[in-house]
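*Asks:* turn this into a model:
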Amino acid sequence: MISRLVESELDYALDDLSDILHTCVQNGASVGFVLPFSPDEAREYWRTHVWPSAQSGALDMFAARDAGRIVGTVQLIPATMPNQPHRADVAKLLVHPKAQRKGLGRALMTALEERARQLGRTMLVLDTRSTDPSLILYQSLGFQIAGEIPNYCRNPFENRLEPTTYMFKDLS
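*Replies:* This is a model prediction of the structure:
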């Protein structure tokens, strides 16, 4: 089941979201963090970086649930600049490794796209490490490659730089 997380659910969701982020990073997800990465750092990310934006309405969070627990999430961040009222960013698509390969990433992205359309956003933009398997998912969802930046992000396991691919999807 996919739903938008509302402000009253944020504190309740913290443990599950922290576990998802921590576990995904431990398994090699390149979502802005590198090892070592502690459960406390995962909690702090949600509390200090995401909660204020979610509470102010600057982003929408979506959750995939299984047996009452949150096992996946993604964020929709509408652009705020006057010349970009049609655009939004996709951020932090995460599915707990135990829940992967069940269509939850696709379902989260479908819900995100529906919400983007409700908000009048017709252009979605995201970036992903070029070697990440999520690239295949995004392409299967109709995202197109805009370009690649070499040496953009650090590998989560090793002290080496990797390229990032920028992608977009026109929803109009």
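*Asks:* make it CA atoms for all contacts and neighbour counts henceforth
*Replies:* OK.
*Asks:* so which residues make contact with the longest helix seen in the chain?
*Replies:* Of all the segments of type helix in the chain, defined by DSSP state H, the longest one is helix 10-26. Under the contact criterion Cα atoms under 8 Å, 6 or more residues apart in numbering, helix 10-26 has outside partners 31, 33-35, 37-39, 42-43, 46, 51, 69-73, 94-97, 156.
*Asks:* how about this one, so we can line them up?
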Amino acid sequence: MALLITSLSPAEAQALLPQLHALLHDAVDSGASVGFLPPLPAAEALHYWQSVVAAVAAGSRVLLVARHSGQAGLLGTVQLDLATRPNSLHRAEVSKLLVHRRARRQGVARQLLLALEDQARQLARTTLVLDTRHGDIAEQLYQEMGYQFVGLIPEYFLNSDRQLHATAVYYKLLELAIDEKLRVLPPIVAV
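*Replies:* Below you'll find the model as predicted:
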């Protein structure tokens, strides 16, 4: 079955809140370091996803989801958090890469990242940054996909084991096609 990855509008994201909620719960329950600790209260998860929908509506975030074509259930999701300050409009943060346990080790995360990078290019976002739990299997994926390791921040977050863990910081510089570069160049002003 083909993997279908789509960028959600605010209305589509709102309609998929129960499935997004289930993805987040699955990630937290399986020990993923995604900013929440188990047990994840339903109200906290709902509040989080509502804030994501609001950010998508405001144009400051892109929300991608993966599913098998012809099937309703979500397999994964990832977000591109767009920097909004005037000096950082070329930059974005990759966040909340979640793949349901039933779909892991099947290339879903890789396909989500590739689609996210395409979205970033379309938005002329050429500098991507992310952080992940040091030692997590996700580090291998990021490295394989060309993300460059910057360094570690020790004792950065509390994990489900109630211990402080380091986060690994990565970046990737994306190339734009010629026509995309022309779209983002400042206009030439005759003097």
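*Asks:* returning to that earlier point: show me which of the contacts of helix 10-26 of the first structure are buried.
*Replies:* Those of the contacts of helix 10-26 of the first structure that meet the buried threshold are 31, 33-34, 42-43, 46, 51, 70-73, 94-96, 156, by 16 or more other Cα atoms under 10 Å.
*Asks:* keep only those of those residues that are in strands.
*Replies:* Among these, DSSP state E puts 70-73, 94-95 in strands.
*Asks:* report the two of those separated the most.
*Replies:* In these, two members sit farther apart than any others by Cα to Cα. They are 70 and 94, at 10.7 Å.
*Asks:* wait, residue 30 of the first structure sits on residue 156?
*Replies:* Yes: using Cα atoms under 8 Å, residue 30 of the first structure makes contact with residue 156 at a distance of 6.2 Å.
*Asks:* SS state for the residue positioned nearest the centre of the first structure?
*Replies:* The centroid of the first structure falls nearest to residue 92 when counting by Cα atoms, centre = their mean (1.9 Å). Secondary structure for residue 92 of the first structure, judged by DSSP: H, G, I helix; E, B strand; the rest coil, is strand.
*Asks:* residue in the first structure paired with residue 144 of the second structure?
*Replies:* With the correspondence set by TM-score structural alignment, residue 144 of the second structure lines up against residue 140 in the first structure.
*Asks:* what about its match, distance to residue 3 of the first structure?
*Replies:* Going from residue 140 of the first structure to residue 3 of the first structure by Cα to Cα, to the nearest Å gives 22 Å.
*Asks:* swap in residue 43 of the first structure?
*Replies:* 21 Å.
*Asks:* show me which of the ones in strands among the buried ones among the contacts of helix 10-26 of the first structure is closest to residue 58 of the first structure.
*Replies:* So of those, ranked by how close each gets to residue 58 of the first structure (Cα to Cα), first place is residue 73, at 16.4 Å.
*Asks:* translate the closest one into the numbering of the second structure.
*Replies:* Residue 73 of the first structure maps onto residue 77 in the second structure, by TM-score structural alignment.
*Asks:* report the contact partners of the closest residue to its match other than its chain neighbours.
*Replies:* Nearest-residue entry for residue 77 of the second structure: residue 65, 4.3 Å, with adjacent residues in sequence omitted and distances by Cα to Cα, 6 or more residues apart in numbering. Shown in contact with residue 65 of the second structure (Cα under 8 Å, 6+ apart): 5-8, 74-78, 112.
*Asks:* contacts only, for the spatially closest residue to residue 76 of the second structure that is not a sequence neighbour.
*Replies:* Distance criterion Cα to Cα, 6+ apart; nearest residue to residue 76 of the second structure, sequence neighbours excluded, is residue 99 at 4.1 Å. By Cα under 8 Å, 6+ apart, the contact set of residue 99 of the second structure is 23, 27, 75-77, 108-109.
*Asks:* again, but for residue 94 of the first structure
*Replies:* 20-21, 24, 72-74, 105 are the contacts of residue 94 of the first structure under Cα under 8 Å, 6+ apart.
*Asks:* quick check: the gap between it and residue 128 of the first structure.
*Replies:* From residue 94 of the first structure to residue 128 of the first structure the distance is 12 Å (Cα to Cα).
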